[in-house]
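**Student:** Generate coordinates for the sequence data below:
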Amino acid sequence: MIFSKTIQRDVIFYGIGLHTSAKCSLKVSPADAGTGYLFRVRDEEAKVDHITLEGSNLGTNMVCGSSVVRTVEHLLSALVGLGITDVIITTNDVETPILDGSAADFFKELKFAGVRTIGDHKPLRLDKQLTISMGGKMVAIYPRNDNDVVVSFRIDFDNEVVRTMPQELTYSHSEDNYFEQIAFARTFGFKKDLQALLSNNLCLGGSLENAVLIDDNRVINVDGLRFESEIVSHKVLDIIGDLSPVFRDYIGFTLVADQAGHSINNKFLKQFYAE
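**Tutor:** Predicted coordinates for the structure are as follows:
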């Protein structure tokens, strides 16, 4: 039996936005079964789905009426990791707090608030397959003969430091595995790209406190990586958040990704629900 789940009390998150550097806050609240992930922004509300999620090169944004909340993928990933199906997310700000650059704080605080069952959840068993490619990147989904959900991700960055790290990760989705393998993996970037990003008013809130920064020959963060597979694990974290409606609505599938990022993930999401 699979259950719908929400949290037991409100949880408020404060921090800066990765791209805007604005001071941001949001509140995650309990919800009834069937609510889904519902954003309320000022006087408007919208449910997270293939229509309201919009992917860019550097994040996934939530469109709520005339408002857009940027970089929602880490929060959505943590909700999926905890098996939470229904919450209300309230904010008046333009971006989700980046916190430490991973999903760990979202995961831990929501879990500490308490996760409770609110009814039966009836996800569909996947009965189709889909593959899309874009610029050398690929995302595909295949049905399984069981109810498991598995993500297989491969990276290939033009950086000698990253090439010394694990290039592939196969992740079997569960709350325990998410916490142990995925939640603490931080967002990352390359020093050579930093000036161009800043010039385009991107990553204005980025720092070594909320991201892994990689040069041509080293990880610049004093403490290095949290674990050997942190880079590929963060890519898994992102795709779970980017495709959170699929993880909420379906079971029994293997998701395969090769060098995928937010843009192709969002293209895949829209095509998946269009077919």
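**Student:** all contacts plus neighbour counts: C-alpha atoms, from now on.
**Tutor:** Noted.
**Student:** what's the spacing between residue 145 and residue 177?
**Tutor:** Summarising the geometry, the distance separating residue 145 from residue 177, computed by C-alpha to C-alpha, to the nearest Å, is 21 Å.
**Student:** between the two, which one's more packed in?
**Tutor:** Taking residue 145 and residue 177 together and counting by other C-alpha atoms under 10 Å, residue 177 has the greater number of neighbours (13 against 9).
**Student:** Tell me how far the closest residue to that one other than its chain neighbours lies from residue 9.
**Tutor:** Nearest in space to residue 177, with sequence neighbours left out and distances taken as C-alpha to C-alpha, 6 or more residues apart in numbering, is residue 171 at 7.7 Å. Computed with C-alpha to C-alpha, the distance linking residue 171 and residue 9 is 30 Å.
**Student:** quick one: which of the two has more around it?
**Tutor:** When residue 171 is set against residue 9 and neighbours are counted by other C-alpha under 10 Å, the residue ahead is residue 171, at 19 against 14.
**Student:** surely the more buried one meets residue 152?
**Tutor:** Yes: counting by C-alpha atoms under 8 Å, a contact exists between residue 171 and residue 152, whose distance comes to 6.3 Å.
**Student:** got the contact list for residue 142?
**Tutor:** Residues touching residue 142, when contacts are defined by C-alpha atoms under 8 Å, 6 or more residues apart in numbering, comprise 126, 128, 129, 130, 253, 254, 255.
**Student:** filter the residues you listed to the buried ones?
**Tutor:** A residue is treated as buried here by neighbour count (16 or more other C-alpha atoms under 10 Å); on that basis the buried members of the contacts of residue 142 are 126, 253, 254, 255.
**Student:** Second chain to compare with the first, below:
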Amino acid sequence: MQTTLKHPVQCQGTGLHGGRPATLHLLPAEANTGIHLQRLDRAGTPPFRLTPDCIISSPLATVASSPLTADLTVATVEHLMAALHACGIDNLLIQSDGPELPILDGCSRTFMSLLDDAGTVSLSVPRRSVSILRPVHVTGRDGARASLLPGTSDALELSLSIDFPAPAIGKQTCAIRLSRQTFETELASCRTFVNHQDIAALQAQGLALGGSLENALVIQHDRILNPGGLRYDNECARHKMLDTVGDLYCAGYRLSGRFEGHRTGHALNNQLLRALFSSPENWQFSDGSVSVLPRPA
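**Tutor:** Sure, this is the predicted structure:
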């Protein structure tokens, strides 16, 4: 059955890129409403439903843009979306008091604790998932690629690889069959990462202004600058998979199938979702209903 939160919950933190204080409210929602976003600082602007078409291109974060209100965006939603997928939340109203969600610990661990504090409740409507019917492939720059393929079960299976010039990262791989348990134990605590040499340039562009060793893994050539070092040998690949779980849940539904990616990122993950939903021959709802996504309004 579909779920939502049992109780409203909120948290405060700092936006990773803007560096400004950010407050997040998560509220229960009715069945079949999906995930909605609302900016509280923009008086009178209605919530909008999150769909793949709402995501605008951004290399460093997943940014949702309202189709109802010009220039209204909510950035850095991927870590929360990954936690919502893992915790099985189908319907939710996400309210933000600014243009960016708080980065918190740079991963999904705190978001999962927040959702556990709120609790979940089952609704009286069956859950629909999206089944992949035929392979869908997209490619990006420098050999980046991503695919969605039919699976052998109702689960989402993911595998990806990354390749970075910094020796502390290098070539890494990660593979997982997604469940609440595997996400919590293998992905949720894996932090976003950045090359130390890129920080000055990012901040000159008004990005990464809220980053710190408390919420990001900082790599300097062959060294990890964070006290305590890595949480996993392949923490960077695991974080890329965490991001991918969140990006794919921007479909508004769980996916049943296989994801394969190499050097993929937020923009390419969204391109993959758009390619998937571009034809009803690519997918179907698990209950056999008409293969048409809800409008974002």
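**Student:** TM between them?
**Tutor:** With the length set by TM-score structural alignment, normalised by the length of the first structure, the two chains reach a TM-score of 0.94; 270 aligned residues with a C-alpha RMSD of 1.4 Å.
**Student:** Quick one: map the residue nearest to residue 177 of the first structure onto the second structure.
**Tutor:** With TM-score structural alignment as the criterion, residue 171 of the first structure lines up with residue 176 in the second structure.
**Student:** The residue most central in space within the first structure: what secondary structure?
**Tutor:** The structure's the first structure has its C-alpha centroid closest to residue 241; by C-alpha atoms, centre = their mean the separation is 2.6 Å. Judged by DSSP: H, G, I helix; E, B strand; the rest coil, the three-state class of residue 241 of the first structure is helix.
**Student:** any idea how far the closest residue to it other than its chain neighbours is from residue 213 of the first structure?
**Tutor:** Spatial nearest neighbour of residue 241 of the first structure, excluding adjacent residues (C-alpha to C-alpha, 6+ apart): residue 77 at 3.8 Å. With distances taken as C-alpha to C-alpha, residue 77 of the first structure is found 22 Å from residue 213 of the first structure.
**Student:** between the two, who's got more neighbours?
**Tutor:** Regarding residue 77 of the first structure and residue 213, a neighbour count based on other C-alpha under 10 Å identifies residue 77 as having more, with 28 against 21.
**Student:** what residue of the second structure takes the place of the more buried one?
**Tutor:** In the second structure, the residue equivalent to residue 77 of the first structure is residue 82, according to TM-score structural alignment.
**Student:** Quick check: what element follows the helix or strand harbouring that match along the chain?
**Tutor:** For residue 82 of the second structure, the element it lies in under DSSP states H and E is helix 78-87. Next along the chain after helix 78-87 of the second structure, taking DSSP H and E as the criterion, comes strand 92-96.
**Student:** quick one: that next one aligns where in the first structure?
**Tutor:** Residues 87-91 of the first structure are where strand 92-96 of the second structure lands, counting by TM-score structural alignment.
**Student:** How about residues contacting the matching stretch?
**Tutor:** Contacts made with stretch 87-91 of the first structure from outside it, assessed by C-alpha under 8 Å, 6+ apart, are listed as 6-7, 25-32, 35-42.
**Student:** before we move on, back to that, contact partners for the match of residue 171 of the first structure?
**Tutor:** Counting by C-alpha under 8 Å, 6+ apart, residue 176 of the second structure touches 157, 158, 159, 182.
**Student:** out of these, which are buried?
**Tutor:** When neighbours are counted using 16+ other C-alpha under 10 Å, the contacts of residue 176 of the second structure contain these buried positions: 157, 158, 159.
**Student:** From residue 180 of the second structure, how far out is the first one?
**Tutor:** Taking C-alpha to C-alpha as the measure, residue 157 of the second structure and residue 180 of the second structure are separated by 13 Å.
**Student:** got it, and residue 129 of the second structure?
**Tutor:** When C-alpha to C-alpha is the yardstick, residue 129 of the second structure and residue 180 of the second structure sit 16 Å from each other.
**Student:** Do a quick rundown of the helices in the stretch 151-275 of the first structure.
**Tutor:** The residue ranges that make up the helices of the stretch 151-275 of the first structure, judged by DSSP state H, counting those that start in this stretch, are 175-177, 191-199, 230-242, 244-249, 262-274.
**Student:** so how far does the last one sit from its counterpart in the second structure?
**Tutor:** Mean deviation of helix 262-274 of the first structure relative to the second structure after superposition (mean C-alpha distance after the TM-score superposition for the first structure): 1.6 Å.
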